[in-house]
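Trainee: next comes the sequence, and after it the predicted model I'd like to discuss.
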Amino acid sequence: MHTLEQLRSGALAGITRLSLRAGLNTFPPEIYSLADSLEILDLSDNQLYTLPDDLPRLHKLRVIFCSNNPFTTLPVVLGRCPALTMIGFKSCRIEQVPAAALPAGLRWLILTDNCLEALPDALGQCTQLEKLMLAGNRLRSLPDTLAQCRQLALLRIAANKLGGLPDWLASLPKLAWLAYAGNPFCLQLEQDASQADELSDIPWHQLQVGALLGEGASGHIYQAGLADPLTPGEQTSVALKLFKGGITSDGLPRCEMAAALQAGQHTGLIPLLGRLRGHPQMREGLVMAQIDEGFDNLAQPPSLASCTRDVYPADRGFSLPVVLRIASTIAAVARHLHQRGILHGDLYGHNVLYRQDGCTLLSDFGAASFYDPDKAIAVALQQIEVRAFGYLLQELLAHCPAEYVAQPARSALATLQAACLATVPSQRPLFTDIAPRLEAICAMPL
């Protein structure tokens, strides 16, 4: 975090990233002193409602964040910034997106948690768009011109007022991560899932909440002790996820909870033990088995530079047996979810927990959505997620040592990866085919 005093004194000369949170209600002109270096500008959590007409003076500006400001219109001046590729205006009050506000080179647009009822057709002219985040608005439809955005890989349209998914969605060649829960057209499926679970209720008073283990967009995860009602003094170590409520970048916590419940039990999922009841502040939660300390995230989330692709540590490597075990587990879990009418929506390495021996768990249902397996669109939705799995295979193989290149199993896995990444979505296999193919590959001699 920087200060206006630092900026005015010249202490920030030459920096490429500036972050100012100072209750600003006007754009500080001193920012222009950084015109020859500034690439990332973060003015979130201020009181701005407009941006100056001469903003393009920041001719190297690639990324701008203005979340949690009282904008009602996406500023038109953004469209004239020559190098701008990423725009983030989350949790403002935006009602309108003028066509002129969209720069030609836009790759990443975040308009989560605003007041949008429509988007301009001109969005389809942003042919470099890879990531579009629109959860928590009032959209009743998407512009058909979005079908021209052939680079679009991630789309978040949860918690809007959509009556259905557009037909062109299934034809996007690179779409891999889709979240649409919390819209009217899938409300009944979500309600059915929430009411059908057979998990037991776990009263709040039986839990002794300990240290915070982690925090995600939708909630906090704590270590906890679960008292045994039949054996006084005995406790089982568990994990407790308390949901925050409200909108996240992926959707609604209640939809995440419904998906986690509907997912049921699988060796590749973190076991659910029960649904929390009786929290003092009426917060919802899930009680889960506590996983071993030996598990780690397979990757880190995408960076500003990678946009939609995960980031792996430079020294991370996986032997071929480990790659096969990870891939087989994730394919089996995805098949299990798809058979239950669940699209994970965020099938990424950063949501995969693994041990050094390849034991694997898929986590995080924050972007999960429901579909009816008997509807025509079901196959197309599954094939979208197959592309995400293809990316995961690509990343695993990229971190597999060269000594395995000549192995038949590696060659077979590369062939499967190419099939999963087919740019014609209808040509991709389904997980009902992928899982047994991986079982066969795993049986090959290594």
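Mentor: Structure received. Keep in mind it's a predicted model, so treat the numbers as computed, not measured. Residues are numbered from 1 along each chain as shown.
Trainee: going forward, measure contacts and count neighbours with C-alpha atoms only.
Mentor: Will do.
Trainee: what's near enough to touch residue 364?
Mentor: Shown in contact with residue 364 (CA atoms under 8 Å, 6 or more residues apart in numbering): 346, 351.
Trainee: mind running it again at 10 Å?
Mentor: By CA atoms under 10 Å, 6 or more residues apart in numbering, residue 364 lies in contact with 216, 218, 256, 259-260, 269-270, 344-347, 350-352.
Trainee: list only buried entries from these.
Mentor: Buried members of the contacts of residue 364, scored by 16 or more other CA atoms under 10 Å, are 218, 256, 259-260, 269-270, 344-347, 350-352.
Trainee: return the closest of the residues you listed with respect to residue 122.
Mentor: Distance to residue 122 across the buried ones among the contacts of residue 364 (CA to CA) is lowest for residue 345, with 26.4 Å.
Trainee: I figured the closest one hits residue 362, correct?
Mentor: No - counting by CA atoms under 10 Å, residue 345 does not reach residue 362; the two are 12.0 Å apart.
Trainee: what sits against the nearest residue to residue 308 once chain neighbours are set aside?
Mentor: In space, and not counting its chain neighbours, residue 308 is closest to residue 302: 5.6 Å by CA to CA, 6 or more residues apart in numbering. If a contact means CA under 10 Å, 6+ apart, then residue 302 has 308, 309, 310, 311, 312, 348, 349, 350 as its contacts.
Trainee: can you give me the neighbour number for the fourth one?
Mentor: By other CA atoms under 10 Å, the residues close to residue 311 number 18.
Trainee: repeat for the third one
Mentor: Close neighbours of residue 310, defined as other CA under 10 Å, add up to 18.
Trainee: tell me which of the buried ones among the contacts of residue 364 is nearest to residue 292?
Mentor: residue 270 (10.8 Å).
Trainee: make sure the closest one is actually in contact with residue 290.
Mentor: Yes - counting by CA under 10 Å, residue 270 touches residue 290, with 8.2 Å between them.
Trainee: so residue 41 belongs to a strand, correct?
Mentor: Yes - in this structure, residue 41 lies within a strand as judged by DSSP: H, G, I helix; E, B strand; the rest coil.
Trainee: any idea how far it is from residue 218?
Mentor: Here residue 41 is placed at a distance of 26 Å from residue 218 (CA to CA, to the nearest Å).
Trainee: ditto for residue 10
Mentor: Here the distance between residue 10 and residue 218 works out to 39 Å (CA to CA).
Trainee: hang on, the earlier thing: of the contacts of residue 364, which belong to helices?
Mentor: Counting by DSSP state H, the contacts of residue 364 place 256, 259, 260 in helices.
Trainee: tell me how far stretch 193-200 lies from the chain's centre.
Mentor: Computed by CA atoms, centre = their mean, to the nearest Å, the chain-centroid distance of stretch 193-200 equals 25 Å.
Trainee: please name the residues that touch the closest residue to residue 94 other than its chain neighbours.
Mentor: Spatial nearest neighbour of residue 94, chain neighbours left out: residue 72 (3.9 Å); criterion: CA to CA, 6+ apart. The contact partners of residue 72, taken as CA under 10 Å, 6+ apart, are 49, 50, 92, 93, 94, 95, 96, 97, 114, 115, 116.
Trainee: swap the cut-off to 8 Å and go again
Mentor: Applying CA under 8 Å, 6+ apart, the residues contacting residue 72 are 49, 92, 93, 94, 95, 96.
Trainee: let's bring in a second one:
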Amino acid sequence: MDSLEDLRAGKLAGAQRLKLACGLTEFPREIFQLADTLEVLDLSGNRLSSLPDELPRLQRLRILFCSDNDFTELPEVLGRCPQLEMVGFKANRIATVSGGALPAQLRWFILTDNRIDTLPDEIGRCPRLQKLMLAGNRLRTLPAGLADCRRLELLRISANHLETLPDWLLTMPRLGWLAFGGNPFCTGLEDAALAHDPIATLDWADLQAGEQLGEGASGVIQRALLRGEPPQAVAVKRFKGAVTSDGLPHSEMAACVHAGAHPNLVPALGKLADGADGAGGLVMGLIPPAFRNLAGPPSMASCTRDVYAEGTRFTPQQALSIAGGVASVATHLHARGLMHGDLYGHNILHDGEGRVLLGDFGAASFYRREDAALAAALERIELRAFGCLLEELAERCDPTPALRAGLGALVSACLNERPSSRPSFAAVEHLLADCARQLPA
């Protein structure tokens, strides 16, 4: 965190990054002293409601965060910033987004948790757009112009007022990560899952809380003992009860409950009623300590692709086992009318021997399996995400020439920019099994 005092004293001269969170109500003019060098500006957590018309003077500015402020409209001046490619205005009070406010170089656009009911058709004039975060707004439709954003890979439209998904969305050539839970056309399915799925309803009094294991956007996970004979060590996720970048905790809980049992899922043992803070929770099996994340989440540079630790390598057997486990659990979920929505290495745990567990259902979405065309289209979208994962695994192992050719063909099929031409997850399972049989014993 930088200080306004250091900025004013000239101590930050030449800085490429600047982060100020000190109750600002006006844009500090001293920031223009960094016009020749500043690339990343983070003004989140202040009380700003406007930006100066001179903002394009920051000629190298690529990334701008203004989350948790008091903006009621997206500033028009953003559209005149020549290098701006990542814009974040999460958790403001934005109701108006005009076409003129959209930077031409936009790649990553975050408008989560605002009051937007309409997006401009001019968004289609952002050909580089890859990642669009719109959860927690008031959208009733999506602009037809968005169909022209043919590089769009990740879309979050959960917790809006959408009555359906537009047909053109299901045919976008590179879309692989889609979340739409918490909209009117699927909330009934979520409610039914929580009301009728065969999972125990537990009370917070049934648990003896232990240390915190982790924290994510939607909740806090801690170790606990489930009282009984004998007591059982478990993990408890206490939901925060707020809109996240992916959607609503209610949708996540419903998906975890409805996912059912599978060897590559962390078992849900019970759902917890709302506590004193109004947030519910979920009791899950405790993950063995040998498991660790397959990858790290995307960086600002990689945008939609995961970041792997330097030197990460897999044997062909490990890579095929990981890919086969993920394909198997994806087949299982889609058979139950669930789209995971966040099929990424950073949401996959592995034990180093090829065994995997798929986690984080924060972006999961329900759909009606009886709508065969919709079900097939959503599965093919998720196949694109799987293709990215398979490509990352293949790049990090040393397969035989025959296996390399087989994996390359499968990656190409999953990444086909004509979604209807992609295979199903069940077909992918069989193809991976054929690849595994080619490995030496």
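Mentor: Cool, got the structure. Values in this document were obtained by computation on a predicted structure and should not be read as measured data.
Trainee: what's the TM-score here?
Mentor: TM-score for the superposed pair, counting by TM-score structural alignment, normalised by the length of structure 2: 0.98. Supporting figures: 439 aligned residues with a CA RMSD of 1.1 Å.
Trainee: picking up where we left off before, as a markdown table, the buried ones among the contacts of residue 364 of structure 1 with distance to residue 245 of structure 1 would be great.
Mentor: A markdown table is the format used below for those (distance: CA to CA, whole Å):
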| residue | distance to residue 245 of structure 1 |
| --- | --- |
| 218 | 7 |
| 256 | 11 |
| 259 | 16 |
| 260 | 16 |
| 269 | 23 |
| 270 | 22 |
| 344 | 20 |
| 345 | 20 |
| 346 | 20 |
| 347 | 23 |
| 350 | 23 |
| 351 | 21 |
| 352 | 24 |
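Trainee: now do the strands in the stretch 51-200 of structure 2.
Mentor: Secondary structure of the stretch 51-200 of structure 2 (DSSP state E, counting those that start in this stretch): strands at 63-65, 86-88, 108-110, 131-133, 154-156, 177-179, 200-202.
Trainee: turn those strands into TSV, including mean neighbour count.
Mentor: Below are the strands of the stretch 51-200 of structure 2 laid out as TSV (neighbours: other CA atoms under 10 Å):
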stretch	mean neighbour count
strand 63-65	19
strand 86-88	21
strand 108-110	21
strand 131-133	21
strand 154-156	23
strand 177-179	26
strand 200-202	14
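Trainee: between those strands, which one is nearest to residue 427 of structure 2?
Mentor: Of all those, it is strand 177-179 that lies closest to residue 427 of structure 2, at 20.2 Å by CA to CA.
Trainee: against which helices or strands is that closest one packed?
Mentor: Judged by 3 or more CA pairs under 8 Å, 6 or more residues apart in numbering; DSSP states H and E, the packing partners of strand 177-179 of structure 2 are strand 154-156, helix 372-395.
Trainee: what range does that strand cover in structure 1?
Mentor: Strand 177-179 of structure 2 corresponds to residues 177-179 in structure 1, going by TM-score structural alignment.
Trainee: now stretch 304-324 of structure 2
Mentor: Residues 308-328 of structure 1 are the counterpart of stretch 304-324 of structure 2, counting by TM-score structural alignment.
Trainee: give me the residues contacting that stretch.
Mentor: Residues outside stretch 308-328 of structure 1 that contact it (CA under 8 Å, 6+ apart): 130-131, 153-154, 298-303, 348-350, 354, 356-360, 393, 396-397, 399-401, 404, 410, 435, 438-439, 441-442, 446.
Trainee: ok, now stretch 53-63 of structure 2?
Mentor: By CA under 8 Å, 6+ apart, the residues outside stretch 53-63 of structure 2 that reach it are 32, 34-41, 77-78, 80-87.
Trainee: and residue 438 of structure 1, helix, strand or coil?
Mentor: Following three-state DSSP, residue 438 of structure 1 is assigned to helix.
Trainee: sorry, slip of the keys, the one I care about is residue 283 of structure 1.
Mentor: Assigned with three-state DSSP, residue 283 of structure 1 falls in the coil class.
Trainee: report whether the expected contact of it with residue 242 is present.
Mentor: Yes - in this structure, residue 283 of structure 1 is within contact of residue 242 by CA atoms under 8 Å, at 6.7 Å.
Trainee: pick out whichever of these two has more residues nearby.
Mentor: Neighbours were tallied for residue 283 of structure 1 and for residue 242 using other CA under 10 Å; the higher tally belongs to residue 242 (20 against 13).
Trainee: so that one sits in a strand?
Mentor: Yes - looking at residue 242 of structure 1 with three-state DSSP, it is inside a strand.
Trainee: excluding its backbone neighbours, what's nearest the aligned residue in structure 2 for residue 421 of structure 1?
Mentor: Using TM-score structural alignment as the criterion, residue 421 of structure 1 maps onto residue 415 of structure 2. Nearest residue to residue 415 of structure 2, sequence neighbours excluded (CA to CA, 6+ apart): residue 384, at 5.1 Å.
Trainee: how many neighbouring residues does the aligned residue in structure 1 for the one you found have?
Mentor: When structure 1 is aligned by TM-score structural alignment, residue 384 of structure 2 is paired with residue 387. Number of residues near residue 387 of structure 1 (other CA under 10 Å) recorded here: 28.
Trainee: how close does residue 387 of structure 1 get to residue 266 of structure 1?
Mentor: Taking CA to CA as the measure, residue 387 of structure 1 falls 22 Å from residue 266 of structure 1.
Trainee: ok, residue 52 of structure 1 - contacts?
Mentor: Contact analysis of residue 52 of structure 1 by CA under 8 Å, 6+ apart lists 27, 77.
Trainee: so residue 211 of structure 2, which state does it fall into?
Mentor: Applying three-state DSSP: residue 211 of structure 2 is strand.
Trainee: neighbours of it, how many?
Mentor: Neighbours of residue 211 of structure 2 (other CA under 10 Å): 10.
Trainee: one step back: now do the residue nearest to residue 308 of structure 1 against residue 157 of structure 1, distance only.
Mentor: Noted for residue 302 of structure 1: a distance of 19 Å to residue 157 of structure 1, by CA to CA.
Trainee: next one: residue 133 of structure 1
Mentor: Between residue 133 of structure 1 and residue 157 of structure 1 the distance is 7 Å, computed by CA to CA.
Trainee: now residue 175 of structure 1
Mentor: 13 Å.
Trainee: circling back to that earlier point, can you tell me which of the contacts of residue 364 of structure 1 is closest to residue 194 of structure 1?
Mentor: When these are compared against residue 194 of structure 1 (criterion: CA to CA), the nearest one is residue 259, at 8.1 Å.
Trainee: map that closest one across to structure 2 for me.
Mentor: Residue 259 of structure 1 maps onto residue 255 in structure 2, by TM-score structural alignment.
Trainee: what ranges does the stretch 1-150 of structure 1 have for its helices?
Mentor: Remark: helices assigned in the stretch 1-150 of structure 1 by DSSP state H, counting those that start in this stretch are 4-9.
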